[in-house]
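[1] A structural model of the following input is requested.
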Amino acid sequence: MSEVLNPEMLLLIFAAAVATFLTRVGGYVLITRMKTIPPRMEQALNAVPAAVLTTLVAPAFFNGGWDVKIAMSVALLVSLRYPGLIMLAAGWAAAMASRHLLGF
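    Down below sits the predicted model:
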């Protein structure tokens, strides 16, 4: 337990918390002081969800096994036609089927 709570680790956690707080508050203050949001900033803000999703999905796809690749590919194809819950179920079913039938 002492390895986790050493002073350097506590300082790192505190610095990360302060940086997170300042970026959130800074963004709020910046946006509220503007009368209108410039078009380029609005485009950048609209791109954030896709960027976050990419940073979550890409490492799992490229570092995962074939079961993960199959499940994500099936989920992608299903998501083009059906809503999120069906896509989630299809990806899960593909992962379970590939693990069971193909031994991944």
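[2] Please count neighbours and contacts with C-alpha atoms only from this point.
    Noted.
[3] residues making contact with stretch 26-34?
    Ile37 (CA atoms under 8 Å, 6 or more residues apart in numbering).
[4] And stretch 68-79, by the same measure?
    Residues contacting stretch 68-79 (CA under 8 Å, 6+ apart): 60-62, 86-88, 90-95, 98.
[5] And the furthest pair within the residues you listed?
    Phe62 and Ile86 (23.6 Å; CA to CA).
[6] one more to put side by side:
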Amino acid sequence: MSEFASPYMLIVILASAVATYLTRIGGHLIIGRMKTIPPRLDAALNAVPAAVLTTLVAPAFYAGGLDVKVAMAAGLIAGLRFSAIPMLIIGWCVVMAMRHFSG
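    Just a heads-up that it's a prediction; the model follows:
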């Protein structure tokens, strides 16, 4: 039997799904009961997207090769001018071109 189809793996997947659901619905229930959101909580919630982006980008930047670093730099520059979809397309095109021409 494949390790991905083992009963242990299915239990891990289901437990992860339940934990994810509970954290999401728990946050909604707690904040939904508040009449106003305190300024510190509002500031913390506003910082979440930057923190998530950092946790996704930093490992790829440090573990990736030159092609990934150049593509991320191109995506950053494109992101200053364009919206998300053109930025992703430009970054993807740069990394694919570098991989194609560098062998």
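[7] circling back: looking at Phe62 and Ile86 of the first structure, which has the bigger crowd around it?
    Ile86 (14 against 11; other CA atoms under 10 Å).
[8] contact partners of the helix or strand containing the more buried one?
    Using DSSP states H and E, the element containing Ile86 of the first structure is helix 84-101. Helix 84-101 of the first structure is contacted by residues 67-68, 70-76, 78-79, 104 when judged by CA under 8 Å, 6+ apart.
[9] go with 7 Å
    Helix 84-101 of the first structure is contacted from outside by 67-68, 70-72, 74-75, 78-79, 104, using CA atoms under 7 Å, 6 or more residues apart in numbering.
[10] Can you give me the buried ones in that helix?
    For helix 84-101 of the first structure, the neighbour count (16 or more other CA atoms under 10 Å) marks 87-88, 90-92, 94-98 as buried.
[11] ok, now how distant is the residue sitting nearest the centre point of the first structure from Phe62 of the first structure?
    Most central in the first structure under CA atoms, centre = their mean is Leu56, positioned 3.6 Å from the mean C-alpha point. As judged by CA to CA, to the nearest Å, Leu56 of the first structure and Phe62 of the first structure stand 11 Å apart.
[12] Quick check: next helix or strand after the helix ranked longest in the first structure?
    Counting residues, the longest helix in the first structure under DSSP state H turns out to be helix 7-33. For helix 7-33 of the first structure, the following helix or strand on the C-terminal side (DSSP H and E) is helix 39-63.
[13] how big's the offset between the following helix or strand past that following helix and the second structure?
    As assigned by DSSP H and E, the chain's next helix or strand after helix 39-63 of the first structure is helix 66-79. Compared with the second structure after fitting, helix 66-79 of the first structure deviates on average by 0.9 Å (mean CA distance after the TM-score superposition for the first structure).
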